[in-house]
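1. fold the following.
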Amino acid sequence: MTTPISVLLVDDQPLFRRGVRMLVDSQADLTVVGEASDGAEAVTAAAKHAPDVVLMDIRMPRADGIAGTRGILRSAEESGRTPPRVIVLTTFDLDDAALRAIRAGASGFLLKDAEPEFLLAAIRAVHGGHAVVAPGAIGDLLAHVDARPRPATAASSAAREEALGALSKREREIFTAVAEGLSNAEIAAREFVAEATVKSHVGRILAKLGLRDRVQVVLYAHDHGLLPRR
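-> Have a look, this model is predicted:
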């Protein structure tokens, strides 16, 4: 029998946690292993229960979800544990707090009023190594709330080349396509290769650049001035 995906719930509202616990535990392949009411408790609970996935509210008293996400991933790295995937939950779309949580290492974000089926699918998706927000949506989020200027100097051009220096020509092409928000199927069609080949290339790109998922590819491209100008 396959081991269920273990989930840690982090939210300062007990009623919300209870509802999500009932939903998650109703699934044969999912199980809630612990709860926490703020980011600091989440770090302790994650170290104790070693969950596969953390559902993390962003706005909580004392320590918020951004601090919790950062602390959980840092604790796992320092102890040599496999870090959990973190999904942050927010009440506002295109939220700067969601972007800050993603920059802290979250694999994506969901609105707290998302359909139950979507929440369950998101847990399974991040456990499988995927992001729960389409990279294109992250691009919209960056454009909406992140005003940092993109590099435009000769020095920054050299930095961009150095950033991609570890990638082969084909990997650079696929990196750009991922950063633009294309799916594996869309990239395969554009590059005239099998979808499995694209998946392999994406895996190597993540490993070479030290990135966790496709969302981080978009952030990396943005921060190095590699996204197409809008």
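2. CA only for contacts and neighbour counts going forward, please
-> Will do.
3. how about Val202, what does it touch?
-> Counting by Cα atoms under 8 Å, 6 or more residues apart in numbering, Val202 makes contact with 171, 174-175.
4. of those, which is the nearest to Arg190?
-> Proximity to Arg190 was ranked across the contacts of Val202 by Cα to Cα; first place goes to Ile174, at 9.8 Å.
5. and the closest one, how many residues sit next to it?
-> Neighbour count for Ile174, taken as other Cα atoms under 10 Å: 24.
6. one more to line up against the first:
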Amino acid sequence: MIQVLIVDDHAVVRSGLVQLMDGRDGLTAAGEAADGDEAIAKALELRPDVVLMDLSMPHGKDGLSATSELKKRLPDVAVLILTMHDDEEYLFRAIHAGASGYILKSAPYEELLGAVRHVAAGQAYLSPSATKRLMSDYLDKARSGDYAGSFESLSDREREILAKVAQGYSNKEIAEQLFISVKTVESHKSNLMEKLDLRTRPDLVRYAAKKGLLNFD
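-> Now for the predicted structure:
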């Protein structure tokens, strides 16, 4: 049986997921948690095969922070993000945190059950509905060559910051890692986006992916 720990701050949602999972097609609900801190404690206690993790939880650790810590402490546990956020930025941040899969709460229950089995088997799962817009936009830009700026025009520091921003690090985290001020990070970020003619963070992530800068090891 595949043991699943269900993490969501809404008791009604957790109850519905327990009923969906428990005893169905080789799955069982090993336990529940209402926030990221409780999820980590329960995972350490129960050692589930899969943690079904919500992203937005107002109390304690959020889903991304909890996923990152869980993967450090229990690297063999698969984390499947279940969220309402149909947003490529959250998708990349979830992958960077160590999640094995990403699926929307609007997905059919058959898709959710299949996603749980995929990640439990050591495979990655990205919901088609979660990635459709990302891939469509990326392919459109790749075909049209709509990346006006020149990568070669970036300084080594700007390239370094480009990669870290795309991988989901905040300005503060980048500043701490590179031993520079937050203002300096913001200045480099503004300059590189201007050089590359990029307007939004998702644009930056897509550009970094095209250049092979998204290293999630």
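7. find the residue at the geometric middle of the second structure.
-> Centroid-nearest residue in the second structure: Ala94, 1.0 Å away (criterion: Cα atoms, centre = their mean).
8. figure out the helix or strand that that residue lives in.
-> Remark: Ala94 of the second structure resides in helix 88-97, with elements defined by DSSP states H and E.
9. list just the nearest of the contacts of Val202 of the first structure to Ala40 of the first structure.
-> Nearest to Ala40 of the first structure out of these is Phe175 (Cα to Cα; 35.4 Å).
10. hmm, back to that, tell me which of the contacts of Val202 of the first structure fall in helices.
-> If you go by DSSP state H, the contacts of Val202 of the first structure have 171, 174-175 in helices.
11. need the residues you listed in JSON lines (columns: distance to Ile58 of the first structure).
-> As requested, these are arranged in JSON lines below (distance: Cα to Cα, whole Å):
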{"residue": "Glu171", "distance to Ile58 of the first structure": "34"}
{"residue": "Ile174", "distance to Ile58 of the first structure": "32"}
{"residue": "Phe175", "distance to Ile58 of the first structure": "29"}
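12. can you check which part of the second structure stretch 65-72 of the first structure sits on?
-> Per the alignment by TM-score structural alignment, stretch 65-72 of the first structure matches residues 63-70 in the second structure.
13. the matching stretch vs the first structure - mean distance after superposition?
-> With mean Cα distance after the TM-score superposition for the first structure, stretch 63-70 of the second structure departs from the first structure by a mean of 0.6 Å once superposed.
14. distance from the chain centre to that stretch, please.
-> The chain centre lies 10 Å from the centre of stretch 63-70 of the second structure; the measure is Cα atoms, centre = their mean, to the nearest Å.
15. just give the number of residues close to the closest residue to Ala185 of the first structure other than its chain neighbours.
-> Counting by Cα to Cα, 6 or more residues apart in numbering, Glu195 is the residue found nearest to Ala185 of the first structure once chain neighbours are left out, at 5.7 Å. Per other Cα under 10 Å, the neighbour tally for Glu195 of the first structure reads 17.
16. ok, now how distant is Glu195 of the first structure from Phe175 of the first structure?
-> Distance, Glu195 of the first structure to Phe175 of the first structure, using Cα to Cα, to the nearest Å: 15 Å.
17. rewinding a little: could you point out which element follows the helix holding Ala94 of the second structure?
-> The first helix or strand that comes after helix 88-97 of the second structure along the chain, using DSSP H and E, is strand 101-104.
18. read off where that next one ends up in the first structure.
-> Alignment of strand 101-104 of the second structure against the first structure: residues 108-111, by TM-score structural alignment.
19. show residues contacting that stretch.
-> By Cα under 8 Å, 6+ apart, the residues outside stretch 108-111 of the first structure that reach it are 86-93, 98, 102, 119, 131-133, 215.
20. with the second structure superposed, average distance for that stretch?
-> Mean for stretch 108-111 of the first structure is 1.1 Å (mean Cα distance after the TM-score superposition for the first structure).
21. tell me the secondary structure at the aligned partner of Leu8 of the first structure in the second structure.
-> Using TM-score structural alignment as the criterion, Leu8 of the first structure maps onto Leu5 of the second structure. Recorded secondary structure, Leu5 of the second structure: strand (DSSP: H, G, I helix; E, B strand; the rest coil).
22. and the gap between Leu5 of the second structure and Val116 of the second structure?
-> For Leu5 of the second structure relative to Val116 of the second structure (Cα to Cα), the value is 11 Å.
23. list residues touching both of those two?
-> Residues touching both Leu5 of the second structure and Val116 (Cα under 8 Å, 6+ apart) are Val50.
24. on that earlier part again, dump the residue contacts of the residue nearest to the centre of the second structure.
-> Each residue near Ala94 of the second structure by Cα under 8 Å, 6+ apart is listed here: 64, 67, 81, 102.
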